[in-house]
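# got a predicted structure here, sequence first:
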Amino acid sequence: MAEIPRLGHVKCSHQGFRGGFGKKMAWNLEKCYPKLEFGSALVRPATEEYAREAIDVLKSGKVLAVPTDTLYGFTCDACSIEAVRRIYEIKGREHTRPLAICVGDVWDIDRFAVTNHLPLGLLASLLPGPVTVVLKRGDSSILEKSLNPGLDSIGVRVPDCNFIRVIARGSGSALALTSANLSGKSSSVDIKDFKNLWEHCAYVYDGGVLPLGRAGSTIVDLTNIGKYKILRPGSAKEETVKILERYPLSEDGTAA
């Protein structure tokens, strides 16, 4: 069994979003312990001591609720057909709407998507951070064909949040990731925002109230060589565009 990287104090911050946020946003999740609803066996603090538990649960094909650097999300093994189906059921989401994936580190992305057309260093400048990059899956992707069938692209996240990155690394796979809410309802920045859905998760990992609001990640399409297109402004559009144009990439069509 692979050793879990030590986290120390688990933090979610934007320190990896180079050239973007000038202000470091970080907090010690252990300070959130008093707000945890220990009356529910489902709730855990999003800290190091629970990382192995989370990894084992993901490998067993179950769904977890976890904090990211933007919103709370539902996550599962992206290669588990049953777990992915369960996420759609929990959210009441149409199966035609695709799910993004989350990986632990930037260098993992090329296992799942085509990156060799991108300027050197671009992904490392954007990620980890509050950005979803849309890339072509390509023939070499190890993703299951059953994830987002019929689509030749995939949204990829590397959140600037240690807890989800550690469990992604430990899973040995990509994690399917989507916001923790009913489809069409407000996104969640606190576990209490989706309390009515807790029972559908194996565990809910509490990282406190997330500070970036409900806009979610900025989604940028990078499938075309030398081009970018903002598909959703999210919480970091301005910073993302500055990075993209430094490389330089030009805007493809009309951005959001």
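In hand now; what should we look at? Numbering: from 1, shown residues only.
# from here on, just use CA atoms for contacts and neighbour counts.
Will do.
# separation between residue 243 and residue 222?
Going from residue 243 to residue 222 by CA to CA, to the nearest Å gives 13 Å.
# second structure follows, compare the two:
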Amino acid sequence: MQTLTLRQDPQGIARAAELLAAGQAVALPTETVYGLAADARDGAAVARIYAAKGRPAFNPLIVHVADTAAARAIALLDDEAERLAAVFWPGPLTLVLPLRPGSGLAGIVTAGLDTVGVRVPAHPVAQAVLAAFGGPLAAPSANASGRISPTTAAHVLDPDGGLAGRIAAVIDGGPCPVGVESTIVGWRDGRAALLRPGGIPAEAVEAALGRPLDRAGHLAAPDSPGQLSSHYAPRAALRLDADAPRPGETFVGFGRVDGADLTLSATGDLTEAAARLFDVLRAADRLGRPIAVARVPGTGLGLAINDRLRRAAAPR
């Protein structure tokens, strides 16, 4: 398959919508990372996502919709979910909600679960595609499963861990401004739980709810997207919380550290570090040496950064 690169203009949006309606998979920018989209109502189309990514079939997919009304058509939102949707949508928050009977979603999207992860993206290109297509789009990150997530169209087409030749098209919408995946919140035993840290700090979600989130550990069989323990992984071995490099290591710094080959943020800015995380991991991986990463604070967006780094360093 030849993968088309489409412009983020009306013609490119219309072509993407045509391909999606024909059951093809199309990569598109969101404010978090590039997603690999397919019609969430078409099982064969969604299977193309799994095939292109080599994604484990037990890992469910996030469904992207145009607005909260479209979310209500496929999922059941209680008062707390409605409150979070009102505050954070459109934006990088995914809510794992009970699946609405008769939602029309293909079973492969939820991996057999009775819940679905739903998000309303804020990126104008994603919104334009949703409007032109007129339905829900399943859209995990547009990379081979377990590999570093893409924040540019070039990453999607990267011959090492990318999807060139496996998908119909990618819309080039420039770099993603947030740079890490969405925060995922679900409900367990009636209590809101943080299932995956991401682009919205957990503290902001807690402020909107007026109470703390339960903190969920990773599961052997995921009940939401992003729950695999080994994920976002470079090829090289990764060592975390390093004060200095060992001989033969590529050292990724954060803040003022000596001897860094690359840095997430020389000034210790967590927002910059989140936006640069996957780019820096890719650059470090290309050097072909083990990677050591300096300690990153575990507050705000640092929680999401450290979550990605732990998964990247997990045994595999």
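Received it, and whenever you're ready, just let me know what you need. As the structure is a prediction and not an experimental result, all values here were calculated from the model.
# quick TM-score on the pair, please.
The TM-score (TM-score structural alignment, normalised by the length of structure 1) is 0.75; 213 aligned residues with a CA RMSD of 2.2 Å.
# thinking again about what came up before, residue 243 and residue 222 of structure 1: which is more packed in?
residue 222 (24 against 19; other CA atoms under 10 Å).
# what separation do you get for that one and residue 213 of structure 1?
25 Å.
# try residue 97 of structure 1
For residue 97 of structure 1, the distance to residue 213 of structure 1 - CA to CA - is 23 Å.
# looking at those two, which one has more neighbours?
Neighbour totals were compared for residue 97 of structure 1 and residue 213, and residue 213 leads with 14 against 8 (other CA under 10 Å).
# right, and the more buried one touches residue 186 too?
No - in this structure residue 213 of structure 1 lies outside contact range of residue 186 using CA atoms under 8 Å: 10.8 Å.
# show me where the stretch 51-200 of structure 1 has its strands.
Here the stretch 51-200 of structure 1 has its strands, by DSSP state E, counting those that start in this stretch, at 64-67, 72-77, 100-102, 131-136, 153-157, 175-179.
# and the third one, which stretch of structure 2?
Aligning strand 100-102 of structure 1 against structure 2 (TM-score structural alignment) gives residues 62-64.
# the matching stretch vs structure 1, mean deviation?
In the superposition against structure 1, stretch 62-64 of structure 2 averages 0.6 Å from its aligned positions (mean CA distance after the TM-score superposition for structure 1).
# check the offset of that stretch from the chain's centre.
Mean-position distance between stretch 62-64 of structure 2 and its chain equals 10 Å (CA atoms, centre = their mean, to the nearest Å).
# ok, and what's touching that stretch?
Stretch 62-64 of structure 2 has contacts (CA atoms under 8 Å, 6 or more residues apart in numbering) with 40, 94, 109, 116-121, 136-140, 225.
# distance of the residue nearest the centre of structure 2 relative to residue 91 of structure 2?
Residue closest to the average C-alpha location in structure 2 (CA atoms, centre = their mean): residue 181, at 3.4 Å. Counting by CA to CA, the gap from residue 181 of structure 2 to residue 91 of structure 2 is 11 Å.
# and for residue 45 of structure 2?
Distance from residue 45 of structure 2 to residue 91 of structure 2, by CA to CA: 25 Å.
# which residues in the stretch 51-200 of structure 2 form helices?
Here the stretch 51-200 of structure 2 has its helices, by DSSP state H, counting those that start in this stretch, at 68-74, 79-88, 107-110, 124-133, 153-156.
# where in structure 1 does the fourth one fall?
Mapped onto structure 1 using TM-score structural alignment, helix 124-133 of structure 2 spans residues 162-171.
# what about the matching stretch, how far off from structure 2?
Looks like 1.9 Å for stretch 162-171 of structure 1 (mean CA distance after the TM-score superposition for structure 1).
# roughly how far is that stretch from the heart of the chain?
11 Å.
# what is the neighbour count of the residue lying closest to residue 94 of structure 1 once chain neighbours are set aside?
Nearest residue to residue 94 of structure 1, sequence neighbours excluded (CA to CA, 6 or more residues apart in numbering): residue 88, at 7.0 Å. Neighbourhood size, residue 88 of structure 1 [other CA under 10 Å]: 19.
# how near is residue 88 of structure 1 to residue 148 of structure 1?
With distances taken as CA to CA, residue 88 of structure 1 is found 12 Å from residue 148 of structure 1.
# re earlier: among the contacts of stretch 62-64 of structure 2, which one lies nearest to residue 128 of structure 2?
Proximity of the contacts of stretch 62-64 of structure 2 to residue 128 of structure 2, judged by CA to CA, is greatest for residue 121, which lies at 10.5 Å.
# wait, isn't that closest one in contact with residue 128?
No - contact between residue 121 of structure 2 and residue 128 fails when scored by CA under 8 Å: they sit 10.5 Å apart.
# what about these two, which has more around it?
Taking neighbours as other CA under 10 Å, residue 121 of structure 2 and residue 128 compare with residue 121 leading, 26 against 18.
# isn't residue 250 of structure 1 up against residue 224?
No - applying CA under 8 Å as the test, residue 250 of structure 1 and residue 224 come out as separate, 10.4 Å apart.
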